[in-house]
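Trainee: sequence and predicted model, in that order:
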Amino acid sequence: MESLFVGSLAKPSILPSFPAKVDLFSPSSGAQVLRFKERNNLDKQFGVPSISQKKFLLCQHVGARYTRLVALSRKGSDKCLVNAASGQPLESEPSKDPLNTLQGSLDAFYRFSRPHTVIGTVLSIISVSLLAVEKLSDFSPLFLTGMSEAIVAAFFMNIYIVGLNQLSDIDIDKVNKPYLPLASGEYSIKTAVTIIASFAIMSFWLGWIVGSGPLFCALFVSFVLGTAYSINVPLLRWKRFAFVAALCILAVRAVIVQLAFYLHIQSFVFGRPALFSKPVIFATAFMSFFSVVIALFKDIPDIVGDKIYGIRSFTVRLGQEKVFWICIALLQIAYLVAILVGMTASQNWSKVITIAGHILLASMLWSQAKSVDLGSKAAITSFYMFIWKLFYAEYFLIPFVR
């Protein structure tokens, strides 16, 4: 699992050379398939065994990465040792500066933690906690302590979930996300297992000593669904099934986060009846739309690796462009509903903020969507991060819905 092994094939010297670098992240694989067919036709002419299309794509990908490494090594030849002729790997001299070593470790953990998901988790808990606040005196040390306990416990569980997903997808990430620590080789499997096990234990330990039923329930359900989503054992690895994968993300991001963490503050911290107010119902419904969009959109930049390893996502089945515009349509419907909810607000300040805020977000979404180059993986990934920013912005608006 730690290395992507592709066997080499002997080739007569009279064969024409082929480019080592190929854009594997193109939304269409037509050019790659054509090149694959041309290569196999030439091989047949000279009696060379043909290779499968899957191995061809992987060979091209490895070749492209090696070309980039060699180019980088030439820029910093004073720090890199390269022996291409003897087949030795590219190695960097270890840093002797403790600060550089610490910085590198923190950077690797930062990427391993998938920070955009951590930010979303923290903002969502703060936002739904504020929905339980009814008067100014509710902003007490008790409230701040209860909210902080929920944030830390959820953060620990978030690291477990995203870490397990990377541990289960090492080979796929070598194609789709080679910058992640496991895919790049910065983390060994043993290191990743130690990290995710430690954070899972700390999450449950904190949830247990706090003694909040809703909080512990949120952690347990997130653990079960996150494990079933990623782990590669019989009957699990639900991410292989597009509809079930979307349901997992919806359950955690839309239902568990809104309802369980709200009840943690409302019932456990404040000791009030477990009643779901209009803002809580709105937040759950709106984030259900948003969670479906995130579940669909996250696979758009990863279509190449998903195709190679048999992940039947909606993007693989329907194509990038169709899924892209389905996501935009779902979000625009959600914003329209939010505007209508704002019109029914009992307070004028709530009405103005809710309507104006969602009109602004809907306009920004449409403006950005029209300019996205669906032929560029970098552009699609950048827009995916923009959707997460809209996700964050919504949690700033939710407490104003009254």
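Mentor: Cool, got the structure.
Trainee: hey, let's count contacts and neighbours off CA atoms from now on
Mentor: Noted.
Trainee: residue contacts, Val133?
Mentor: Val133 makes contact with Phe139 under the criterion Cα atoms under 8 Å, 6 or more residues apart in numbering.
Trainee: that one is in what secondary structure piece?
Mentor: Assigned by DSSP states H and E, Val133 belongs to no helix or strand.
Trainee: any idea how far it is from Met147?
Mentor: 12 Å (Cα to Cα, to the nearest Å).
Trainee: touching, Ile125 and Leu263? I think so.
Mentor: No - between Ile125 and Leu263 there is no contact under Cα atoms under 8 Å: 11.2 Å.
Trainee: of these two, which one has the most company?
Mentor: Neighbour totals were compared for Ile125 and Leu263, and Leu263 leads with 26 against 22 (other Cα atoms under 10 Å).
Trainee: quick one: which helix or strand includes the more buried one?
Mentor: helix 261-263.
Trainee: what are the contacting residues of that helix?
Mentor: So helix 261-263 is contacted by Ile125, Val128, Ser129, Leu131, Ala132, Ala150, Pro214, Leu215, Ala218, Ala274, Val280 (Cα under 8 Å, 6+ apart).
Trainee: try it again with 6 Å
Mentor: Outside of helix 261-263, the residues within contact range by Cα atoms under 6 Å, 6 or more residues apart in numbering are Val128, Ser129.
Trainee: structure two is appended below for comparative analysis:
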Amino acid sequence: MESLLPGSFPQRSSSLPSGGNYLGETKFKVGHSPREVQVYRCRARKILERQCVVRFQRHHSGFSVKKSTIYQENNAKFLVHAASGQPFESESGAYNPESTSKSVKNALDAFYRFSRPHTVIGTALSILSVSLLAIEKLSDISPLFFTGVLEAVAAALMMNIYIVGLNQLTDIEIDKVNKPYLPLASGEYSISTGVMIVTSFSIMSFWLGWVVGSWPLFWALFISFVLGTAYSINLPLLRWKRFAFIAAVCILAVRAVIVQLAFYLHMQTHVYGRPPVLSRPLIFATAFMSFFSVVIALFKDIPDIEGDKIFGIRSFTVRLGQNRVSLEQLIHF
């Protein structure tokens, strides 16, 4: 066998550039190794490519040499990818917009679940409603009012994320039974990530309260921090969520007293510069929220009865039974 490619590339000295006869002179003899054959084939492809470019330039003189060079480079890239067995359009480390968008969406969804949005919404609505009680005349609805509300809501939501985040950090095993969709329980967040989030948000909350310069706001944050930590953290004489009555007192103190009085005084004294007078609407709102907070403290543990039983959390639902708590609360409600 004198040649592996007989007659495939006929010699045409008139149409080839200098060195064009090389293909005709390249013969694959029996004694050549497979590696040498592969090298010869690559050279043959390159020569064919050059020949196509030259013919393309002659028949289409309107195209520039630059386009021919790009054409040649693209073909060379194609040959390299074809020889390596890799897809032509995929390169390692290439930017993928869809993958990036999906990663961002997943990260936002995990943080959304971590922040416990129902508590965020409840906190924001409570602060807004009690802030409205400080309005005495129509002119009080001003940019000053909205700025004061925004400061209070931002600081309180950061503290809220600290409290619910700390609760998840100390309840990972319980949440694997009761709430496996939460990021820490599902493994989406590591413990170090959870610690970083709750630490950052607690620092930012106190920092904002200090920068605003409102003592009612700062004390509301501090008392919420203390009660939220004592409620969840597993240390001697703490982790008050284990005891149904003390847990209910913590919830009542924050939701019914701290939120109502402290944020009202924030608007009354810091924003409007008025004396700290407790109005009748504020007293009524505090009394109503006290009753409502007791209902929250009783109802919130009904879906968690299974995990609470396993890990020794003596909530009202565990002590009295799920059906009994639901029936009694519906009657009283």
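Mentor: Yes, it's here. In this text the structure is predicted, and so the values were computed from the model without any measurement.
Trainee: care to give me the TM-score?
Mentor: Counting by TM-score structural alignment, normalised by the length of structure 2, the TM-score of this superposition works out to 0.70. Behind it: 238 aligned residues with a Cα RMSD of 1.3 Å.
Trainee: after the helix holding Leu263 of structure 1, next one along is what?
Mentor: helix 278-297.
Trainee: which helices and strands does that next one pack with?
Mentor: helix 242-250 (3 or more Cα pairs under 6 Å, 6 or more residues apart in numbering; DSSP states H and E).
Trainee: kindly recompute the last result at 10 Å.
Mentor: Judged by 3 or more Cα pairs under 10 Å, 6 or more residues apart in numbering; DSSP states H and E, helix 278-297 of structure 1 is in contact with helix 115-130, helix 242-250, helix 314-318, helix 320-343, helix 377-397.
Trainee: surely Val252 of structure 1 touches Val221?
Mentor: Yes - using Cα atoms under 10 Å, Val252 of structure 1 is in contact with Val221, at 7.9 Å.
Trainee: the more surrounded of those two?
Mentor: Set side by side, Val252 of structure 1 and Val221 show more neighbours around Val252, with 20 against 14, by other Cα under 10 Å.
Trainee: to which residue of structure 2 is Leu167 of structure 1 aligned?
Mentor: Aligned counterpart of Leu167 of structure 1 in structure 2: Leu169 (TM-score structural alignment).
Trainee: from Leu184 of structure 2, how far off is its match?
Mentor: Distance, Leu169 of structure 2 to Leu184 of structure 2, using Cα to Cα: 7 Å.
Trainee: what do those two both touch?
Mentor: Shared contacts of Leu169 of structure 2 and Leu184 (Cα atoms under 10 Å, 6 or more residues apart in numbering): Asp175, Ser190, Ile191, Gly194.
Trainee: in the strand or helix carrying the last one, what's buried?
Mentor: Following DSSP H and E, one finds Gly194 of structure 2 within helix 191-212. Within helix 191-212 of structure 2, the residues scored as buried using 16 or more other Cα atoms under 10 Å are Ile191, Gly194, Ile197, Val198, Phe201, Ser202, Met204, Ser205, Phe206, Leu208, Gly209, Val212.
Trainee: more crowded one of Leu169 and Leu184 of structure 2?
Mentor: Leu184 (24 against 20).
Trainee: so that one touches Ile197, yeah?
Mentor: No - the criterion here is Cα under 10 Å, and Leu184 of structure 2 misses it with Ile197 at 11.8 Å.
Trainee: and whichever helix in structure 2 runs longest against structure 1, how far off on average?
Mentor: As assigned by DSSP state H, the longest helix anywhere in structure 2 is helix 143-170. In this overlay with structure 1, the average offset of helix 143-170 of structure 2 from its partner residues is 0.4 Å by mean Cα distance after the TM-score superposition for structure 1.
Trainee: the very next helix or strand once past that helix: how far from the chain's middle?
Mentor: Scanning forward in sequence from helix 143-170 of structure 2 by DSSP H and E, the next helix or strand is helix 172-178. The chain centroid and the centroid of helix 172-178 of structure 2 are separated by 21 Å, computed with Cα atoms, centre = their mean, to the nearest Å.
Trainee: so stretch 106-116 of structure 1 matches what in structure 2?
Mentor: Using TM-score structural alignment, stretch 106-116 of structure 1 pairs with 108-118 in structure 2.
Trainee: if I look at the match of Leu167 of structure 1, how far off is Ser190 of structure 2?
Mentor: Taking Cα to Cα, one finds Leu169 of structure 2 at 10 Å from Ser190 of structure 2.
Trainee: give the intersection of the neighbour lists for the two.
Mentor: Applying Cα under 10 Å, 6+ apart, one finds that Leu169 of structure 2 and Ser190 are jointly contacted by Leu184.
Trainee: now do the contacts for the alignment partner in structure 1 of Gly228 of structure 2.
Mentor: Per TM-score structural alignment, the equivalent position to Gly228 of structure 2 in structure 1 is Gly226. Contacts for Gly226 of structure 1 (Cα under 10 Å, 6+ apart) come out as 157-158, 160-162, 164-165, 220, 237-239, 245, 248-249, 252.
Trainee: by neighbour count, which of those wins?
Mentor: Met157 (28 neighbours).
Trainee: gap between the equivalent of it over in structure 2 and Gly209 of structure 2?
Mentor: When structure 2 is aligned by TM-score structural alignment, Met157 of structure 1 is paired with Met159. For Met159 of structure 2, the distance to Gly209 of structure 2 (Cα to Cα) stands at 10 Å.
Trainee: which neighbours do those two have in common?
Mentor: Shared contacts of Met159 of structure 2 and Gly209 (Cα under 10 Å, 6+ apart): Ile203, Ala220, Leu221, Phe222.
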